[in-house]
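Novice: Build me a model:
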Amino acid sequence: MAESMKGLKRSHRCTEVSSENIGETVTLMGWVQKRRNLGSLIFVDLRDRSGLIQLYFEEETIGEEGFKKAGSLRAEFVIAVTGTVEKRSGAVNENLATGDIEVKVESIRILSESETPPFPIDADITVKDELRLKYRFLDLRRPNIQKNLMMRSKVATLTRQFLANEGFLEIETPMLTRSTPEGARDYLVPSRVHPGSFYALPQSPQLFKQLLMCSGYDRYFQLARCFRDEDLRADRQPEFTQVDMELSFVDVDDVIDVNERLLAYLFKLCLNVEVTLPIQRMTWQDAMDYYGSDKPDLRFDMKIQDVSKLVKDCGFGVFSGAIKDGGMVRGLCAKGLGDVSSKKMKHIEKTAKDYGAKGLAYIQLKSDGTVKCPFSKFMSEEELQSLIQAMGGETGDLLVFAADKFKVVCDVLGALRLKFAEELNLLDKSDYRFVWITEFPLLEWSEEENRYTAMHHPFTMPMEEDLDMIDTEPGKVRAKAYDIVLNGTEIGGGSVRIHQNDIQEKMFECLGISKEQAQEKFGFLLEAFKYGVPPHAGLAYGLDRLVMLMTKEDSIRDVIAFPKVKDASCLLTDAPNTVDDKQLEELCLEIEIPEKE
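Specialist: The predicted model follows:
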C-alpha cells in the first residue's frame, strides 16, 4: 500500500550526493531501477532524472518491517529513503557518477507501487517506436530521453539569456489568427461566436513580428509554437518550436553576426564545442553546383564535377543528347567504392531513379586494375580516359554520372553523395560543420500553379543589384535570404524584408497576386506599412532540429516530450478523435466523411 511522504523532505537528487557527503544523513526519492537480494543484504539502484545511486539495506539497521519492505520492491516502485552516505564497500563503478559511494538506508517508505512496465526503463534497449509512443510517459523516464529534454531546456534558457543581453524583447504573438494560405496547409479552428468562420493556428509568427518592427520594438524574439498540416519526416512534426527573431535597422551581415555569436555561445556552454567564427558562407548557386543541395553536408569533401564540355560531342548519346536538350552532365567520384558488388550497384541505381534519374551511368575502377563501365562501348578509349582523368578517378574509385536538366542532376547527385558518405562512414555526429547559404533565388516556377511562387515568402527583399531584372527575368533575381545549415540539415532561415511600397507591389505582381488579393490576405500588414516602417530582417531556428543535432539523435521525436507519429496522430492520447454532436452543433458544423474507394 502506498504511503504518505508527510514529514519527509528530499535533501538531494541522486547524483547530487558525492564522496564529500560521506557520513551525512540524506533523504532521497525516486524510482527503483533494480533490486538485488543477497539474503542478509538487499541492494537497490535508485533512479531520478539526475541518474543512479546505490542503496543497501540491513535488517539490524532498518528493522524487520523495513527489511521486508525492501524485499518487496520491484522495478519502477517509487520510494523515499533516509540513510547515511558511505564509501562503497565493493568495487567502484566507474560508469556511475555515484560509483564510489552508497547509502546505508535507515528508513524506507513506498510512495507508489508499479505494475511490470511493457519495456525496461533503460537507455540501451531497443523498443518499437509504436510501443514507446503509446507508453510515452514511461519512455520519458529513460535516461537518454531525459538527457535530451534537459539539453533542450538548457538551450532554451541560454537562448533567452543571450538574446535578452543583446537587447531583444521576448514578446508573444497570437495562436489564433487568420488563414493566409501561402505555403503549407493551415490547421483551422472553427469559431463558435462567428459561425462559419475559422481561425488558423500560426505556421510562423512572420506577419506579427513584422508588425512589431512597425511598432518600434526594434529587437524581438520568441520561442514560438508553430503548426503546419504537412507530411511528416524524421525532422518534421505538425507542431514544432521556433526560436524566432526580428531586428530593425539592419542588413544581412547584422543578422548573421548576432546569430553566429548565439550559436557559438550555445555550443560552448552546452557541449563545450568551439564554433569557429565567422562561419563559412556559400551562395545558393555554389551549393547546388558543388553539392546538389541547398543544405550541403560539409563534414566530407566530395564535390560534384561538371563534365558537360568534355562529353558534349562524345559518342554516348545519353550524355551528348542531354546537353543538346539544354541539360548537363555532372558526376561524383566516390573514393574507395570501386569494388562495390553488383547487388550494391543496383541499390545505388535505384536511389538515382528514386530522385528522378532515368538511369545511372557509372565507371568502377576496381582495385585489381580492371574497369567496369557499361557505356564504354559508346566512347573511344581516349574519351573514356579523359573522362576518368577529369573526374580525378584512381584505382579503387567509383565514378557516377547524371545527365539531365539542372534540378534532376542536383537531386540525384546530392542524394548519391550522402549515400556514399554513409557507405564510407564519413558522417561523424561529433563533427559540427556550419555553413550559411546565401543569395537564394527570389522566386521559383510552379508547374502545378503555372506561376512564380516565393521561395521564402512574399515579403523577402530582392538583392538591390538584381532589381532591374524583376520585370524581364524574374527567375534570375536573387533574394537577400540566408539559411544556416548544420551537417546537412537546415536549422534556421530568414531574410531581409521588403519595406518599400513600390518593391512590394512589384513582388505581388510577379507572384500573380492582385492588389485586391494582397489587401484581402495581408491588408493589416500593408496598412501598417503606410505609417512608417523601418528596414528590418529576421531569422527563425527550428529548435527541435537544432537540439536533435546537438544530442546526436536521428529524429526530432527524441527531443520532443510528446511527439506525433507519421500520420500526425498521438498514440498516447489517441488524438485526433471524434467530438460530441453537441460540440459540432455549437460550432454550426456538419461532418461528412467521404467513402474510401
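
Novice: For the rest of this, base every contact and every neighbour count on C-alpha atoms.
Specialist: Fine.

Novice: can you pull out the helices in the stretch 51-200 of the chain?
Specialist: 59-72, 129-134, 136-139, 143-165 (DSSP state H, counting those that start in this stretch).

Novice: To Val255, which of those lies closest?
Specialist: With C-alpha to C-alpha, the closest approach to Val255 among the helices of the stretch 51-200 of the chain belongs to helix 143-165: 12.3 Å.

Novice: got the contact list for that closest one?
Specialist: Contacts with helix 143-165, where a contact means C-alpha atoms under 8 Å, 6 or more residues apart in numbering, come from 49, 51, 122-123, 139-140, 169-170, 221, 223, 262, 265-266, 270, 547, 551, 558-561.

Novice: Just the residues you listed: which are in strands?
Specialist: 51, 169-170, 221, 223 (DSSP state E).

Novice: Quick check: closest non-adjacent residue to Leu526.
Specialist: Gln519 (7.4 Å; C-alpha to C-alpha, 6 or more residues apart in numbering).

Novice: Following the chain past whichever strand or helix holds the one you found, name the next helix or strand.
Specialist: Per DSSP states H and E, Gln519 falls inside helix 515-529. For helix 515-529, the following helix or strand on the C-terminal side (DSSP H and E) is strand 536-542.

Novice: Packing partners of that following strand?
Specialist: Where contact means 3 or more C-alpha pairs under 8 Å, 6 or more residues apart in numbering; DSSP states H and E, strand 536-542 is packed against strand 239-248, helix 252-271, strand 489-496.

Novice: Also this sequence, please, to line up against the first:
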Amino acid sequence: MQRTHTCGELTTAQLGQTVVLSGWVHKSRDLGGMTFIDVRDRYGITQLVFDADADETLRNNARDLGREYVIKVTGTVIERENKNLKIPTGEIEIKVSVLEVLNPSKLPPFTIEDDTDGGDDLRMKYRYLDLRRNPVRNNLILRHRLAQEVRRYLDGESFLEVETPVLIKSTPEGARDFVVPSRMNPGEFYALPQSPQTFKQLLMVSGFDRYFQVVKCFRDEDLRADRQPEFTQIDCEMAFVDQEDILHTFEGLVTHLFKTVKGIDLGAIPRMPYADAMRLYGSDKPDIRFDMPFVELNSVLQGAGFPVFDQAELVVGIRATGCASYTRKQLDELTDFVRRPQIGASGLVYLRYNADGTLKSSVDKFFGPEQLQQWAAAFDAAPGDLLLVMAGATDKVRKQLCELRLEIASQLGLRSKTTFAPLWVVDFPLLEWDEESGRYHAMHHPFTSPKATDIPLLESDPGQVRANAYDLVINGVEVGGGSIRIHQRELQSRMFDLLGFSPAEAQKQFGFLMDAFTYGAPPHGGIAFGFDRLVSIFAGLDSIRDVIAFPKNNAGRDVMIESPASISQEQLNELAIALK
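Specialist: Okay, here's the model as predicted:
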C-alpha cells in the first residue's frame, strides 16, 4: 500500500506500530546527528525522524529532500520528546526505516504556508500549489460540507434534484450571455444559462412540485470580488405555494446550515419591506449587524438659510454613537471619503454632542443653540455622539450615506466576520424605469408576479406595482433572491408588453413557456442562492475566489491554463465564423 494512515491521524494510541505514510515534504531540519522532516497531506502533518541509529545512506537521502518532494516512508510510531500540542499528531513521530522518493519537486514559486509570500496573481497562476495551503483547502472542505447539508435538508423536504440544459437560447433580459456557436446549425448560437429559470418553471408545469439543483450559471459581466463569469447557484422551485411558504422553507434551510456547520442558532429571520430598507439604510441589502438607521431631517434643518439644506430634495443623517471625540483630521478624512468619485458627494456636515453637553456643528453660522438642540433631539442623541448629515437628490444621497454608514461601522469594529445578521427584504418594486432605453425593466426578471392587490396599477401606474419578490441578505450581502412567478399566459403577456416586447418578440423568445401555461400551470415560486457568496460568508471572506477551486481573475481570465484563448482557423471555418 502507498500508505496505511494519513498524515493527520496518528496518536499515542499507535505507539510501536509500523506504519506507511505518503505525502509532501513540508519542512526539513538537519541538526547534524538527527534530521527531522515534516510530511504533509490534506489531513495534516506528521514529523519524521532520521536519527544517528539510522543507516547512513538513509540519513543522506533524507538530507537531500527538498520542499514539496512527494515521498513514501515506512517506520515505527514513537513518542515525541518535544511535543507540539497545536497539532493532532504532535505527541508522536515516525522513526523512519525506509524512504522512497515518489517524485521530486522544483522549488515552488511561493511558500506553501498559511501565510504565504505569494501575491494573488502568482497564486492564481500556480493554483494547484495554492490549493495545498490550509486556508484554501479548508475553504473547499467547508464548501463541500455546505453542499452536502443543502442536499440533505432539501431531500428531507421532498425536493428532487433535476439537471437542466447548459446549452440553451439567448434571451434579451438580464446580463450579457456567453454564446456558443453551433457547428451543425451554421450562423446559429446556443447561450450558456444565466440561471435555469424557465426550465424550473416548466418542471412545475410537469408536476415536479419541488425541484432543486446545485448548478453552474454564466454571466458575461464586469467582475468584482463577489462575481465570477461562472458561478454556482442553489436553485429551487416549489408549486402550490405562496410567498410565506417559500420564506418558511428556505429560512429553514439557512438556519439548518448555520446550526449544523457553524453551531450557530440564528433564530427567526426578520423581514423588512424594500421601501423601509431604502429609507432607513439607503440599500436593498442593508447590513443590520449594527444599529445606525437614517434620520430624515427636512422638517428640522430646512428653512434656516443654509442653501445646501434648503435646496435639497432630502436632508438625512446618521448618529455615530460615542464618536464626538473624532478629531478635525478624522472628520476631514470622512469628508474626503464621501467626496471620492465612487461615492460622489459634495460634502459632509457634522454636529458634535460633546461629553460636557455642549453642541458644536460645522455650520454654526446658520444654526443657533436652540436649532442645534432640535437637531440633536431628532437623532435622540446623547453626550458623546457625533451626527453626520448629507443632502441632495433622494436616491443619490441615500446611496452616499449608506457608504458612509458602512465606513463608520468598519472604523468602529461593528462589522465582525463572526457575527451573522440575516434579513429578508420583501415587497420589491416590480419594475424600474431606465432613462437610457426609455422603458421599464423588470427589477428581478420578467416572470415575477405582481402583488395581487397591485395588478390594477399595471396599466395606470406601473412604477408603483410591488412584486411578490424577496431577497435574503446576510451582513449586507445578497445571498439569495426569488419570487412567486406568473403562471397565467394572459398576465405574462401583459408583463412582456410593459417591458417593451412586441407580441411577435415575446412569442419568439418565450413562446414555449407561455404555451406551457395553457396546459394547467400550477401557482409556483422559488429562490436561488449564490452558493459561492454563501460559502464566502461562512468562511469570513470578502472575495469568492478562495472558495472556488479554479477561479478567474478580474479580467475573466484563467491565468493558469491561459483561457480564454484563440482557436484555429480550421475550427472557425467549421463554425462558419469569420473574424474581422
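
Novice: one step back: can you count the residues close to the residue nearest to Leu526 of the first structure?
Specialist: Burial of Gln519 of the first structure is recorded as 14 neighbouring residues (other C-alpha atoms under 10 Å).

Novice: can you check Thr418 of the second structure too?
Specialist: Residues near Thr418 of the second structure, counting by other C-alpha under 10 Å: 9.

Novice: hmm, back to that, take the helices of the stretch 51-200 of the first structure and write them to TSV, including mean neighbour count.
Specialist: TSV is the format used below for the helices of the stretch 51-200 of the first structure (neighbours: other C-alpha atoms under 10 Å):
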stretch	mean neighbour count
helix 59-72	16
helix 129-134	16
helix 136-139	18
helix 143-165	17
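
Novice: Compare the ones you listed and give me the one nearest Ser19 of the first structure.
Specialist: Using C-alpha to C-alpha, the helices of the stretch 51-200 of the first structure put helix 59-72 closest to Ser19 of the first structure, at 21.5 Å.

Novice: what does the closest one contact?
Specialist: Contacts for helix 59-72 of the first structure (C-alpha under 8 Å, 6+ apart): 37, 40-42, 57-58, 105-108, 110.

Novice: Swap in 10 Å and give it another go.
Specialist: 35-37, 39-44, 56-58, 79, 83, 104-110, 113 (C-alpha atoms under 10 Å, 6 or more residues apart in numbering).

Novice: Any chance of the ones in strands among the contacts of helix 143-165 of the first structure in a markdown table with neighbour count and distance to Cys570 of the first structure as columns?
Specialist: A markdown table is the format used below for these (neighbours: other C-alpha atoms under 10 Å; distance: C-alpha to C-alpha, whole Å):
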| residue | neighbour count | distance to Cys570 of the first structure |
| --- | --- | --- |
| Gly51 | 19 | 29 |
| Leu169 | 17 | 34 |
| Glu170 | 16 | 30 |
| Phe221 | 25 | 29 |
| Leu223 | 20 | 23 |
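
Novice: could these be laid out in CSV, adding distance to Gly532 of the first structure?
Specialist: CSV is the format used below for these (distance: C-alpha to C-alpha, whole Å):
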residue, distance to Gly532 of the first structure
Gly51, 55
Leu169, 21
Glu170, 23
Phe221, 21
Leu223, 27
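
Novice: Grab the two from those that are most spread out in space.
Specialist: The widest separation within these (C-alpha to C-alpha) is 36.0 Å, between Gly51 and Leu169.

Novice: would you turn the helices of the stretch 51-200 of the first structure into TSV with distance to Leu96 of the first structure?
Specialist: As requested, those are exported to TSV (distance: least, C-alpha to C-alpha, whole Å):
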stretch	distance to Leu96 of the first structure
helix 59-72	22
helix 129-134	25
helix 136-139	21
helix 143-165	13
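
Novice: I'd like to know which of those lies nearest to Ala361 of the first structure.
Specialist: Nearest of those (C-alpha to C-alpha): helix 129-134, 38.4 Å.

Novice: To what extent does that closest one diverge from the second structure after superposition?
Specialist: On superposition with the second structure, the mean distance recorded for helix 129-134 of the first structure (mean C-alpha distance after the TM-score superposition for the first structure) is 1.0 Å.

Novice: packing partners for that helix?
Specialist: In terms of contacts (3 or more C-alpha pairs under 10 Å, 6 or more residues apart in numbering; DSSP states H and E), helix 129-134 of the first structure is packed against helix 136-139.

Novice: Which residue in the second structure aligns with Arg88 of the first structure?
Specialist: If you follow Arg88 of the first structure across to the second structure using TM-score structural alignment, you land on Arg80.

Novice: which residues of the stretch 351-500 of the first structure fall in strands?
Specialist: With strands called from DSSP state E, counting those that start in this stretch, the stretch 351-500 of the first structure shows them at 361-365, 371-372, 398-404, 434-438, 443-446, 451-454, 481-486, 489-496.

Novice: Mind putting the ones you listed into TSV with mean neighbour count?
Specialist: Formatted as TSV, the strands of the stretch 351-500 of the first structure follow (neighbours: other C-alpha under 10 Å):
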stretch	mean neighbour count
strand 361-365	22
strand 371-372	15
strand 398-404	25
strand 434-438	23
strand 443-446	17
strand 451-454	18
strand 481-486	25
strand 489-496	23
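
Novice: Dump those to JSON lines, plus distance to Leu525 of the first structure.
Specialist: Formatted as JSON lines, the strands of the stretch 351-500 of the first structure follow (distance: least, C-alpha to C-alpha, whole Å):
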{"stretch": "strand 361-365", "distance to Leu525 of the first structure": "52"}
{"stretch": "strand 371-372", "distance to Leu525 of the first structure": "61"}
{"stretch": "strand 398-404", "distance to Leu525 of the first structure": "43"}
{"stretch": "strand 434-438", "distance to Leu525 of the first structure": "26"}
{"stretch": "strand 443-446", "distance to Leu525 of the first structure": "21"}
{"stretch": "strand 451-454", "distance to Leu525 of the first structure": "18"}
{"stretch": "strand 481-486", "distance to Leu525 of the first structure": "20"}
{"stretch": "strand 489-496", "distance to Leu525 of the first structure": "16"}
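
Novice: wait, what's in contact with the aligned residue in the first structure for Val397 of the second structure?
Specialist: Alignment note: Val397 of the second structure maps to Val409 in the first structure; criterion TM-score structural alignment. Contacts for Val409 of the first structure (C-alpha under 10 Å, 6+ apart) come out as 288-289, 292, 304, 327-331, 352, 355-357, 401-403, 415.

Novice: re the thing from before, from the ones in strands among the contacts of helix 143-165 of the first structure, which is closest to Arg478 of the first structure?
Specialist: Using C-alpha to C-alpha, Phe221 is the member of these that lies nearest Arg478 of the first structure, at 26.7 Å.

Novice: What's the match for the closest one in the second structure?
Specialist: Checking TM-score structural alignment: Phe221 of the first structure goes with Phe212.
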